[in-house]
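1. Please find the sequence and the predicted model below.
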Amino acid sequence: MPVPVPELGAYNYVPETKENLDWADLITIDLSLFGTPEGKKQLAETLIKGVREDGFFYVKNFNISQERVNRQFAIGKRFYETPLEEKLTYVPEGLDQGAFNGYVPAGRRILEPTSGIRDRVEVYNIPKFNGDFTHQHPEVIQKHLPEIEEFARSLHTEVLDPLHVLLAIALELPEDYFTNIHKYEIKSEDHFRYMKYTKFSHEENEKIGRMWGRGHTDLGSWTLLFRQPVAALQIQNHKTGEWKWVKPEDATLTVNAADALSFLTGGYVKSTIHRVAAPPVDQEDFDRLGLLYFSRPNNDVPLATVKESPVLQREGYTQNSFEKSGSPVPTMEQWTFAKQKWQRTKGVVRGDPKFETAQILPGYNERPYA
């Protein structure tokens, strides 16, 4: 697709940190190998290792140019230069009841109780372009909506569909098993996101324990995160509980498996707890702009363990937390809005003991924050 005239101007990435951080050693899925049966088999083996051990991995050679990625970062930057008064007109009705498409303003959570310091995270979510959602956006978004739509659809065809095929192969299922429950034309709560973390001063970072966000798991299938150089993402090792930094690797997407895939595989695929920390000192003077896509199964898909997988049967992953408790298994739509509502209304202050015991839905008592 020809890239439009760059009226937005160039997007300049900040310098990478020079600090020697404790980086996670993540696997890489090279989608240039996807075109042959042998390549698919090799990638499926690599993918299942990644989602079992770390839950996070890199994807490269996904057929979306860096120029197109830069354009999206430039659009996101321009959006966050929009006056707050205009952005606030796009806050979704029912935000505290789980609504999420549109603008979510900063300052909704207290990060440090004694100082009263609040978060500085702003989010703008754009839903699917499949006819199920109304698209009314601020001018800078509306003006570039065809380009944004093309980009979002490309993520579905060039990244998500191949990952779903690879996961099906790894679980010895028909190749179209997961693509059939993640069809773009069927309603789901997928969304494309521009996300901004506004910087804190060094003194403020120390007061909040150098933590910008709580540990959490994502609620869908896959989360795609485009590379940006401000180091902040940390993941928790499944076995040791240790926190590791995720390095922004050139020309890659950072991808993580999320709750829905964990439910569908009876816990065989891990939904990894992750968080956003304050950047290292040599990057403290920069805001952090994120570009993400959240993939979710179609709304009517029950989050029950896939019984047809020989792998899950052999390995003993035949029931998820709902099924083990005898509770009703939610659909993806029910899970989405229940967890979103819980996150918006519970545990406003980091460290609240309610994080340990709150039940989002009957039968689900996994600790969602760390």
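-> Done, it's in.
2. going forward, measure contacts between C-alpha atoms and count neighbours the same way
-> Will do.
3. Flag every buried residue along stretch 4-13.
-> By neighbour count on 16 or more other C-alpha atoms under 10 Å, the buried set for stretch 4-13 is Y11.
4. element containing E204?
-> helix 202-207 (DSSP states H and E).
5. what element comes up after that helix heading to the C-terminus?
-> strand 222-226.
6. Which elements pack onto the next helix or strand after that next one?
-> Sequence order places strand 233-236 as the next helix or strand after strand 222-226, per DSSP H and E. In terms of contacts (3 or more C-alpha pairs under 8 Å, 6 or more residues apart in numbering; DSSP states H and E), strand 233-236 is packed against strand 243-245, strand 274-276.
7. Determine the angle, from 0 to 180 degrees, between whatever helix or strand comes next after the last one and strand 222-226.
-> Following the chain from strand 274-276 toward its C-terminal end, the next helix or strand by DSSP H and E is strand 288-295. Counting by axes from the mean of the first three to the mean of the last three C-alpha atoms, to 10 degrees, strand 288-295 lies at 150 degrees to strand 222-226.
8. Second structure for comparison follows:
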Amino acid sequence: MATPFSPPISKIPKPEIPKWTPPQPTKMHLDWADLRTIELSLLDSPDPEIVTRLVAKTKAAIEEDGFLFLTNYGVSLEQLHRQFDLAQFLHANISEEDKAKLLWDPSTGVFAGFKPRFGWKREPGKFDGIEHFNFYSPEFEDIEKVPECIVPFMDEITAFCDVSGCLYGAGSLNRG
């Protein structure tokens, strides 16, 4: 199984932040997609056939489903929810100055920074209601590229991404 995530012990005091409350599951009767479950702990199997089948299943999920439903990857639900706590905190507390200073520029090909609710270009366009702050490992090392309100939590975010295998060391904090 993946190495279990152990959050770092902070050496600096951090503000208390509210817990994120997951939305209630839908009560609508829906025709749910039947996604394959990828059990990552099987990668540690001593039986090479089990690993081969897991790799084949993963390829099929990518090619046919377009999604990966992963289990037993070393991060508890509580630890994952902590990242949602941080995302909610960032969006509730990011300053207008940080939004302007860290405004994204998708023409660079890097989608790092603050994306306002007005389309997918840097210039204002049609309102789309999707606001997010996205950052990658280079931003983790340059505190000037991180909203001031989230700086005390960068040790947690960095450790989570390092251990949990976040895609290319990115943190995407969304609110839509």
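-> Right, received. Where do you want to start? Keep in mind that what you see is a predicted model, and the values were worked out from it rather than measured.
9. List the TM-score for the superposed pair.
-> Comparison of the two superposed chains (TM-score structural alignment, normalised by the length of structure 2) gives a TM-score of 0.76, and 160 aligned residues with a C-alpha RMSD of 2.9 Å.
10. ok so, going back, tell me which of the helices and strands packed on strand 233-236 of structure 1 lies nearest to H137 of structure 1.
-> Closest of those to H137 of structure 1 is strand 274-276, at 27.3 Å (criterion: C-alpha to C-alpha).
11. can you map out the strands along the stretch 51-200 of structure 1?
-> Counting by DSSP state E, counting those that start in this stretch, the stretch 51-200 of structure 1 has these strands, from start to end: 56-60, 102-104, 110-112, 117-118, 121-127, 191-197.
12. which bit of structure 2 covers the helix holding E204 of structure 1?
-> Using TM-score structural alignment, helix 202-207 of structure 1 corresponds to no residues of structure 2.
13. next one: stretch 61-71 of structure 1
-> By TM-score structural alignment, stretch 61-71 of structure 1 lines up with residues 72-82 in structure 2.
14. Compute the first-to-last residue distance for the matching stretch.
-> One end of stretch 72-82 of structure 2 sits 18 Å from the other (C-alpha to C-alpha, to the nearest Å).
15. quick one: buried residues of it?
-> Neighbour-count burial for stretch 72-82 of structure 2, counted by 16+ other C-alpha under 10 Å, picks out 73-75, 82.
16. Please apply the same query to stretch 42-54 of structure 2.
-> Applying 16+ other C-alpha under 10 Å to stretch 42-54 of structure 2 flags 42-43, 51, 54 as buried.
17. Do me a favour and get the end-to-end distance for that stretch?
-> Across stretch 42-54 of structure 2, first to last residue, C-alpha to C-alpha, it's 7 Å.
18. and it, how far out from the chain's middle?
-> With C-alpha atoms, centre = their mean, to the nearest Å as the basis, stretch 42-54 of structure 2 stands 27 Å off its chain's centre.
19. Also stretch 35-49 of structure 2?
-> With C-alpha atoms, centre = their mean, you get 23 Å for stretch 35-49 of structure 2.
20. Please list the outside residues in contact with that stretch.
-> Outside stretch 35-49 of structure 2, the residues that touch it by C-alpha atoms under 8 Å, 6 or more residues apart in numbering are 1-2, 50-51, 54, 57-58, 61, 65, 67-73.
21. ok, 7 Å please
-> The contact list for stretch 35-49 of structure 2, computed with C-alpha atoms under 7 Å, 6 or more residues apart in numbering, reads 1-2, 50-51, 58, 61, 65, 69-73.
22. same thing with stretch 166-176 of structure 2?
-> Against stretch 166-176 of structure 2 from outside (C-alpha under 7 Å, 6+ apart): 87, 129-137, 161-162.
23. ok, now stretch 145-153 of structure 1?
-> Applying C-alpha under 7 Å, 6+ apart, the set of residues contacting stretch 145-153 of structure 1 is 129, 192.
24. Pull out the buried residues from that stretch.
-> Buried residues in stretch 145-153 of structure 1 (16+ other C-alpha under 10 Å): 145, 147-149, 151-153.
25. Looking at the residues you listed, which one is closest to R344 of structure 1?
-> Using C-alpha to C-alpha, those come closest to R344 of structure 1 at A152, 25.9 Å.
26. Is L35 of structure 2 within a helix or a strand, and which one?
-> L35 of structure 2 belongs to no helix or strand, assigned by DSSP H and E.
27. Provide the count of other residues in contact range of whatever residue of structure 1 lines up with it.
-> In structure 1, the residue equivalent to L35 of structure 2 is L26, according to TM-score structural alignment. For L26 of structure 1, the count of nearby residues is 16 (other C-alpha atoms under 10 Å).
28. what do you get for E86 of structure 1?
-> By other C-alpha under 10 Å, neighbour count at E86 of structure 1 equals 11.
29. for the one 10 residues further on, same thing?
-> With neighbours defined by other C-alpha under 10 Å, the count for D96 of structure 1 comes to 14.
30. what's the nearest residue to it if we skip its chain neighbours?
-> R344 (5.5 Å; C-alpha to C-alpha, 6 or more residues apart in numbering).
31. Over to V140 of structure 1?
-> F79 (6.1 Å).
32. What segments of structure 2 are helices?
-> Remark: helices assigned in structure 2 by DSSP state H are 48-60, 77-93, 96-101, 137-141, 154-164.
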